[in-house]
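Undergrad: Have a look at this fold, sequence not included:
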């Protein structure tokens, strides 16, 4: 299964394990890379010191290429008045769990746009791939990473975002459809036309000169084969790997994906302040997301509410990110899942050839 993705990175399979912050681990990424696909971690939600530790832990577990992901959101200026409205709107829910919300919110995640310490880590550690979500870094950071030998990938949720990525010197784009689990990679959340994975993949593959990787609703080899048929160089799978034992997902998260709740996913900005798709829960149902504080300030409150609810045995406020095809998930060790995906790709391609 040779594609531009496998050729550029020396992979056996055109598969990327998505770097879902909160569930991806060095152990998961290493297992995927050792199986011939591209493993990924996210250091977007940690500081530079922890980011370096995770990269070095991953290096100790694999000699294969891997991806390190960062967030490139435009920093949200502090807005205490907006934060207060959001805090007060959730105060009754906190009270139901015999807890009080924090009275101020903090910017818990620093954007890569302003995080030069993480750039220094990447230039030291030189991962084979660096990927970006929510936007693109500055031209000088792109140039520095490319000079260090890193292949660069950026999420695109529209054809225009794909064009911007190509013009900026990005090597590949991830066509993230609205079906995808986790945070929407849209550059401007206020202007999201919500392209689905298949039309977005086809539009980008037809228009761009750089490889396109399909993401969103892809859970098995048949989905990967469909993406390849549309001109993609590979597929990125996130939800498919959450139930692997090597992921950091807790028991409640795994149970949600294994049961009927997996059939109901929803995009909401309530939990973090940016649109993200996850298993529908009480937070999404009860909160008025129109009042939400900016990202990532809202996430500071969301994490506090989840902690209060979890202490009472309630997982209805946890971010259980998942895509629309979550019911197709399998709780397999990561190496076995990659092997199964490879078999399914070959079978799907063979079935298609018989039809022609």
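TA: Nice, thanks for sending it over. Values in this document were obtained by computation on a predicted structure and should not be read as measured data.
Undergrad: alpha carbons only for contacts and neighbour counts from here, please
TA: OK.
Undergrad: Can you list the residue ranges for strands in this structure?
TA: Per DSSP state E, the chain carries strands over the ranges 15-17, 39-42, 66-71, 129-133, 151-156, 172-176, 182-183, 212-215, 234-237, 265-268, 276-279.
Undergrad: Including distance to residue 166 and mean neighbour count, could these go into TSV?
TA: Written out in TSV, the entries for the strands of the chain read as follows (distance: least, C-alpha to C-alpha, whole Å; neighbours: other C-alpha atoms under 10 Å):
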stretch	distance to residue 166	mean neighbour count
strand 15-17	20	27
strand 39-42	22	29
strand 66-71	18	25
strand 129-133	13	24
strand 151-156	9	27
strand 172-176	8	30
strand 182-183	22	22
strand 212-215	11	33
strand 234-237	17	26
strand 265-268	27	22
strand 276-279	25	25
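Undergrad: possible to save those strands as CSV with distance to residue 328?
TA: CSV is the format used below for the strands of the chain (distance: least, C-alpha to C-alpha, whole Å):
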stretch, distance to residue 328
strand 15-17, 16
strand 39-42, 20
strand 66-71, 25
strand 129-133, 25
strand 151-156, 23
strand 172-176, 19
strand 182-183, 17
strand 212-215, 15
strand 234-237, 12
strand 265-268, 13
strand 276-279, 14
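Undergrad: which other residues reach the longest helix seen in the chain?
TA: As assigned by DSSP state H, the longest helix anywhere in the chain is helix 334-355. Under the criterion C-alpha atoms under 8 Å, 6 or more residues apart in numbering, residues 13, 28, 31-32, 34-35, 37, 220-222, 224-225, 241, 244-246, 330 lie in contact with helix 334-355.
Undergrad: Now it: buried residues?
TA: When burial is assessed from 16 or more other C-alpha atoms under 10 Å, helix 334-355 yields the following buried residues: 334, 335, 337, 338, 341, 342, 344, 345, 348, 349.
Undergrad: And the fifth one, how far from residue 5?
TA: What that stands for is residue 341. Taking C-alpha to C-alpha, to the nearest Å as the measure, residue 341 falls 16 Å from residue 5.
Undergrad: And for the second one?
TA: The gap separating residue 335 from residue 5 is 20 Å, by C-alpha to C-alpha.
Undergrad: same deal with the first one?
TA: For residue 334, the distance to residue 5 under the criterion C-alpha to C-alpha works out to 20 Å.
Undergrad: Put this next to the first one:
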């Protein structure tokens, strides 16, 4: 019952993908544990420099001989709004001073991000990484062609049917359809966020009716029930983030894991406060403080850089009130366990549901 075109494409036993959560959560141990258990482990390389990507690829290879993947952010042009920049610096200064946080002096540069992106792609090809996924857009056609020539399976990310179609037309081998329930930053790139908050139950069948490539469902899926529902609606597999974030092998600090394990669905909110891009996470003091100023904050990645020192120092202090606690809408379903145990429980639950049906 587990074999389909997606498992054949990815060469995995189960159609379960560990979401590539950037920022240190997807440790080599987590990625390898998921792959060794029959799923697909993914390195979240969105905030890594090329050297860090290379190092982690080599680490994962030491821990598993099973397929794994790397996720990259597709760079998009951005401008610095000097008025918003100065306003936000003034707004954040009291918090930075209170935390005694060390502020980065240089702001992101689009040309440098593009250069790093292409270096990352070259590393993936040189290291013969079997699978690469993309968030925040579709990579250039020439890059897609080179990756395919190396036999790398490509997975896109979409938050609307039109984005999913763009991924298919560009040459992606599969696409993650990301419902509005998803935690953290969703992969929106073709429309404003306010126009793409589509629930997964509605999204999957609409995408399935318009695509030929396999669909991977993401957003609020935490267990076998979610996997079964997604399959019934037309998905060939699932991508799960929050469920793996609280696993033992995850790189999330303990205060973050505890926040998810004890959160309720009505505490999960959408915010631009931390990054300038809409993201879903657990409400806290920083989000509440910034919510009336969101329209005056710089867009991603500028705001993400401005709050970096606050997030980093708060994590060091174990203070969840100024941390970006990204989470999907199903925190009550989170369970503390090893990644392999989570996959086993999902498989067991799906088989139990199937038997009942």
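TA: Received it, and whenever you're ready, just let me know what you need. Quantities reported herein were computed from a predicted structural model and do not represent experimental measurements.
Undergrad: Touching, residue 136 of the second structure and residue 71? I think so.
TA: No - assessed by C-alpha atoms under 8 Å, residue 136 of the second structure is found out of contact with residue 71, at 10.8 Å.
Undergrad: returning to what we had before: for residue 196 of the first structure, which of the strands of the first structure is the nearest?
TA: Counting by C-alpha to C-alpha, residue 196 of the first structure lies closest to strand 172-176 out of the strands of the first structure; the figure is 7.9 Å.
Undergrad: tell me the contacts of the equivalent of residue 305 of the first structure over in the second structure?
TA: In the second structure, the residue paired with residue 305 of the first structure according to TM-score structural alignment is residue 310. The contact partners of residue 310 of the second structure, by C-alpha under 8 Å, 6+ apart, come to 95, 96, 99, 101, 322, 323.
Undergrad: can you check residue 240 of the first structure too?
TA: Each residue near residue 240 of the first structure by C-alpha under 8 Å, 6+ apart is listed here: 218, 219, 220, 326, 328, 329, 330.
Undergrad: Now, the residues you listed that are in helices?
TA: The helices, defined by DSSP H, take in nothing from the contacts of residue 240 of the first structure.
Undergrad: measure residue 122 of the second structure to residue 62 of the second structure for me?
TA: Residue 122 of the second structure sits at a distance of 20 Å from residue 62 of the second structure (criterion: C-alpha to C-alpha).
Undergrad: In terms of neighbours, single out the busier of these two.
TA: With neighbours defined as other C-alpha atoms under 10 Å, residue 122 of the second structure and residue 62 compare such that residue 122 has more, 16 against 11.
Undergrad: Once you drop chain neighbours, what's closest to residue 15 of the second structure?
TA: Spatial nearest neighbour of residue 15 of the second structure, excluding adjacent residues (C-alpha to C-alpha, 6 or more residues apart in numbering): residue 237 at 4.5 Å.
Undergrad: Then residue 257 of the second structure?
TA: Leaving out its chain neighbours, the residue that sits closest to residue 257 of the second structure by C-alpha to C-alpha, 6+ apart is residue 246, at 5.1 Å.
Undergrad: Check residue 205 of the second structure too.
TA: Per C-alpha to C-alpha, 6+ apart, closest to residue 205 of the second structure is residue 233, 5.4 Å.
Undergrad: What's the one you found aligned with over in the first structure?
TA: Residue 233 of the second structure is assigned residue 230 in the first structure as its aligned equivalent, the criterion being TM-score structural alignment.
Undergrad: Next, count neighbours for that match.
TA: Around residue 230 of the first structure there are 20 other residues, counting by other C-alpha under 10 Å.
Undergrad: Verify the contact between it and residue 204 for me.
TA: No - the pair residue 230 of the first structure and residue 204 does not pass the contact test of C-alpha under 8 Å, sitting 9.9 Å apart.
Undergrad: now stretch 112-123 of the second structure: how far from the chain's centre is it?
TA: Averaging C-alpha coordinates over stretch 112-123 of the second structure and over its chain gives two centres that are 19 Å apart (C-alpha atoms, centre = their mean, to the nearest Å).
Undergrad: which of the residues in that stretch are buried?
TA: Applying a neighbour-count criterion of 16+ other C-alpha under 10 Å, the buried positions in stretch 112-123 of the second structure are 113, 116, 117, 119, 120, 121, 122, 123.
Undergrad: Trace residue 70 of the second structure over to the first structure, please.
TA: Structural alignment (TM-score structural alignment) places residue 70 of the second structure against residue 68 in the first structure.
Undergrad: Its match and residue 41 touch, don't they?
TA: Yes - with the criterion set as C-alpha under 8 Å, residue 68 of the first structure and residue 41 qualify as a contacting pair; they are 5.2 Å apart.
Undergrad: Give the residues shared as contacts by the two.
TA: With contacts defined as C-alpha under 8 Å, 6+ apart, the residues adjacent to both residue 68 of the first structure and residue 41 are residue 19.
Undergrad: before we move on, the earlier item: in helices, which of the buried residues of stretch 112-123 of the second structure fall?
TA: In helices, judged by DSSP H, the following of these are found: 113, 116, 117, 119, 120, 121, 122, 123.
Undergrad: how near is the third one to residue 76 of the second structure?
TA: Between residue 117 of the second structure and residue 76 of the second structure the distance is 11 Å, computed by C-alpha to C-alpha.
Undergrad: For the closest residue to residue 265 of the second structure other than its chain neighbours, list the residues it contacts.
TA: In space, not counting the residues next to it along the chain, residue 265 of the second structure is nearest to residue 329; the distance is 5.5 Å by C-alpha to C-alpha, 6+ apart. Counting by C-alpha under 8 Å, 6+ apart, residue 329 of the second structure makes contact with 181, 182, 183, 219, 220, 265, 268.
Undergrad: To what extent is the aligned partner of residue 314 of the first structure in the second structure buried, counted in neighbours?
TA: Matched to the second structure by TM-score structural alignment, residue 314 of the first structure sits across from residue 319. As a burial measure, the neighbour count of residue 319 of the second structure was computed by other C-alpha under 10 Å and equals 13.
Undergrad: Residue 56 of the first structure now?
TA: 14.
Undergrad: which position in the second structure aligns with it?
TA: Aligned by TM-score structural alignment, residue 56 of the first structure pairs with residue 58 of the second structure.
Undergrad: do the same with residue 249 of the first structure
TA: Taking TM-score structural alignment as the criterion, the aligned counterpart of residue 249 of the first structure in the second structure is residue 252.
Undergrad: Give me the nearest residue to its match, chain neighbours excluded.
TA: Among residues not flanking residue 252 of the second structure along the chain, residue 25 sits closest, at 5.1 Å (C-alpha to C-alpha, 6+ apart).
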